[in-house]
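> Build me a model:
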Amino acid sequence: MSNAKKAVVLVSGGLDSTTVLAMARDQGYACYALSFDYGQRHRGELVAAERVSSALGDVEHKVVRLNLDSIGGSALTDVSIAVPEEETTGIPVTYVPARNTVFLAIALGWAEVLEAQDIFIGVNAVDYSGYPDCRPAFVSAFEAMANLATKAGVEGRKINIHAPLMAMNKGAIIRAGQELGVDYSLTVSCYQVTDDGLACGRCDSCRLRRQGFESAGVPDLTRYR
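Reported below is the predicted structural model:
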């Protein structure tokens, strides 16, 4: 592994990012997991991120602290905005303004320090909540920007943004993770998970997760309230 290519992998502790970490490792990358304590209301995801990063053999797991709650604008960062428990149309209030742009920018900085040319993110444009920063056009645009804005890019060491789940539904993601030995009981997907890891079972993220396990024909080991 000492001679393996390095990759920064965004790890939230959820189902998607955990699968992406397993994929990157399976492709032979030395994985540097990156999580964010960004003022989110659900602290249980950071505990899950540490669990899955350790279980999947990362080289290092870094948690960067941000204060996105200082600007609010999302049910995930402002406790005065309720997390919806019914299906909604359009971009939901759980969208955190510019979150993936901010996260990828910091991942890009760490990648430069590590001399890594690959960044993995678990965005998905099939079974997702309508977030604009989960689309192929966003990933392509960020990759183009990354190669214009960095010393690595200017010197010809191309930065690659990998989004291997982009065209996969939740069932396919779970099946792929199962083949790679992912233990999904370690993960948390709920928007309002308790500090001890109990999911609400009612939010949009819980619904998509449950449907995914049903579609994959895999037992759902999620601990619900």
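> Please make it C-alpha for all contacts and neighbour counts, starting now.
Fine.
> where do the helices sit along the protein?
15-26, 44-55, 99-114, 136-149, 151-154, 170-179, 204-216 (DSSP state H).
> quick one, the second one and helix 15-26 angle?
Orientation of helix 44-55 against helix 15-26 (axes from the mean of the first three to the mean of the last three Cα atoms, to 10 degrees) gives an angle of 20 degrees.
> returning to that earlier point: just the helices of the chain: most buried one?
Of all the helices of the chain, helix 15-26 has the most neighbours on average by mean count of other Cα atoms under 10 Å, namely a mean of 23.
> Which strands or helices does that helix pack on?
In terms of contacts (3 or more Cα pairs under 8 Å, 6 or more residues apart in numbering; DSSP states H and E), helix 15-26 is packed against strand 6-10, strand 30-37, helix 44-55, strand 118-120, helix 170-179.
> Show me the one of those that comes nearest Y131.
The minimum distance between Y131 and these falls on helix 170-179, with 15.9 Å, by Cα to Cα.
> what's in contact with the closest one?
Residues outside helix 170-179 that contact it (Cα atoms under 8 Å, 6 or more residues apart in numbering) are 15-16, 19, 22-23, 127, 165, 208-209, 211-216.
> residue at max distance from the center of the chain?
Distance from the C-alpha centroid of the chain, by Cα atoms, centre = their mean, peaks at E155 (29.0 Å).
> Look up how far S17 lies from the residue nearest to D16 when sequence neighbours are not counted.
Closest residue in space to D16, ignoring its immediate chain neighbours: G122 at 5.3 Å, by Cα to Cα, 6 or more residues apart in numbering. Relative to S17, G122 is positioned 5 Å away (Cα to Cα, to the nearest Å).
> Touching both of those two, which residues are there?
L10.
> Which one of the helices of the chain lies nearest to D69?
Closest approach to D69 among the helices of the chain (Cα to Cα): helix 99-114, 11.3 Å.
> Could you list every helix and strand that the closest one packs against?
Partner elements for helix 99-114 (3+ Cα pairs under 8 Å, 6+ apart): strand 6-10, strand 118-120.
> Now show me the structure for the sequence below, then we'll compare the two:
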Amino acid sequence: MTTSQIHSTNQPTDTKNARAVVLFSGGLDSTTCLYWARANFADVTAISFRYGQRHSSELDAAGRIAKSLGVAHRVIDIDIAQLGGSALTDLSIDVPPADTAQDGVPITYVPARNTIFLSYALAAAEVTGATYIVIGVSSVDFSGYPDCRPDFIAAFETMANLATVAGRAGNRLSITAPLQHLSKAETLQLGLSLGVDYAATVSCYQADSEGRACGVCDSCTLRRQGFLGAGVPDPTRYQN
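Predicted structure coming up:
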């Protein structure tokens, strides 16, 4: 799959001289987006967050990947964990196995996380002169989170252009979701075409200190199914 085959939200067309800010966790999706952004934009800044998540292994992976690519990388400290309400930030709430029957949005949803992350990315875009923010959300193979859907991304983009000096001056900001309509298998095919080393990524909700995945959470299950669907070996290191 080539970049021209992507069906995305606000797909950039002419970005030869454009700058982009990429929301970058160090997981499968955001790493694909970072490689994709490097192939499409003149200058890229990656932003990660230490927000009170269960482990730092994904952040460690993000740092290594950004360094290997020579991409400017900023880690921002915020404390969403103090609000609670998610198994990813509240250690008193167990991360459920993927096969656990659930009604509605899973307990791994972090309230307003993408809204908060995009707000910081918006500020970074103004500071760096970026006209694109790249986010690795998908509404195909995903956990049902409300802030991963096209209408949310479109609404935030509208707000962003009303909330910034650049936007009011006519320097329009676009929020691009290159994986929005891709399955996990299609995302992997895109990343492999761009040279992504998925062995370097960490996606697990409860990875250990060495970055090894639990193999049973929703994120692990979607990731494993993606490799199966893409017909390529899964390089993920598992705890068991």
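> so which of the helices and strands packed on helix 99-114 of the first structure is the most packed in?
Per residue and on average, the most neighbours among those fall to strand 6-10, with a mean of 28 (mean count of other Cα under 10 Å).
> What's the average distance for that strand when superposed on the second structure?
On superposition with the second structure, the mean distance recorded for strand 6-10 of the first structure (mean Cα distance after the TM-score superposition for the first structure) is 0.7 Å.
> so where is that strand in the second structure?
Mapped onto the second structure using TM-score structural alignment, strand 6-10 of the first structure covers residues 19-23.
> Other residues contacting that stretch?
30, 33-34, 37, 41-48, 117-118, 121, 124-125, 128-136.
> for that stretch, the distance to its chain's centre please.
Here stretch 19-23 of the second structure is found 11 Å from its chain centre; the criterion is Cα atoms, centre = their mean, to the nearest Å.
> One more: stretch 205-215 of the second structure?
Averaged C-alpha coordinates place stretch 205-215 of the second structure at 18 Å from its chain's average position (Cα atoms, centre = their mean).
> Can you get me the start-to-end distance on that stretch?
Terminal residues of stretch 205-215 of the second structure are spaced 10 Å apart (Cα to Cα).
> what comes up buried for it?
For stretch 205-215 of the second structure, the neighbour count (16 or more other Cα atoms under 10 Å) marks 205-208, 211-215 as buried.
> List just the nearest of the residues you listed to D60 of the second structure.
D60 of the second structure has its nearest neighbour among these in G211, at 8.5 Å by Cα to Cα.
> The residue mapped onto that closest one from the first structure and Y191 of the first structure: what is the separation?
In the first structure, the residue paired with G211 of the second structure is G197, using TM-score structural alignment. Distance, G197 of the first structure to Y191 of the first structure, using Cα to Cα: 11 Å.
> What's the match for I161 of the first structure in the second structure?
With TM-score structural alignment defining the correspondence, I161 of the first structure maps onto I175 in the second structure.
> Assess the claim that that match and V137 are in contact.
No - the criterion here is Cα atoms under 8 Å, and I175 of the second structure misses it with V137 at 11.1 Å.
> mind checking how far stretch 151-169 of the second structure is from the chain centre?
Centroid separation for stretch 151-169 of the second structure versus its chain: 20 Å, with Cα atoms, centre = their mean.
> now for the residue nearest to D16 of the first structure: what does it line up with in the second structure?
Using TM-score structural alignment, the partner of G122 of the first structure in the second structure is G136.
> Repeat that for G181 of the first structure.
So G181 of the first structure corresponds to G195, using TM-score structural alignment.
> how near is the nearest residue to its match once chain neighbours are set aside to E58 of the second structure?
Spatially, and ignoring its direct neighbours in sequence, G195 of the second structure is nearest to Y35 (7.8 Å; Cα to Cα, 6+ apart). Y35 of the second structure is 17 Å from E58 of the second structure, where distance means Cα to Cα.
> What of D90 of the second structure?
The gap separating D90 of the second structure from E58 of the second structure is 17 Å, by Cα to Cα.
> Could you do A112 of the second structure as well?
A112 of the second structure is 20 Å from E58 of the second structure, by Cα to Cα.
> and if you look at R50 of the second structure?
Distance, R50 of the second structure to E58 of the second structure, by Cα to Cα: 10 Å.
> Also A66 of the second structure?
From A66 of the second structure across to E58 of the second structure, the span is 12 Å (Cα to Cα).
> Also G226 of the second structure?
To E58 of the second structure, G226 of the second structure is 19 Å away according to Cα to Cα.
> Please apply the same query to R172 of the second structure.
Counting by Cα to Cα - R172 of the second structure and E58 of the second structure are separated by 32 Å.
> ok, now Q189 of the second structure?
Shown here: Q189 of the second structure relative to E58 of the second structure, a distance of 21 Å by Cα to Cα.
> pretty sure D77 of the second structure contacts L59?
No - taking contacts as Cα under 8 Å, D77 of the second structure lies outside contact range of L59: 11.6 Å.
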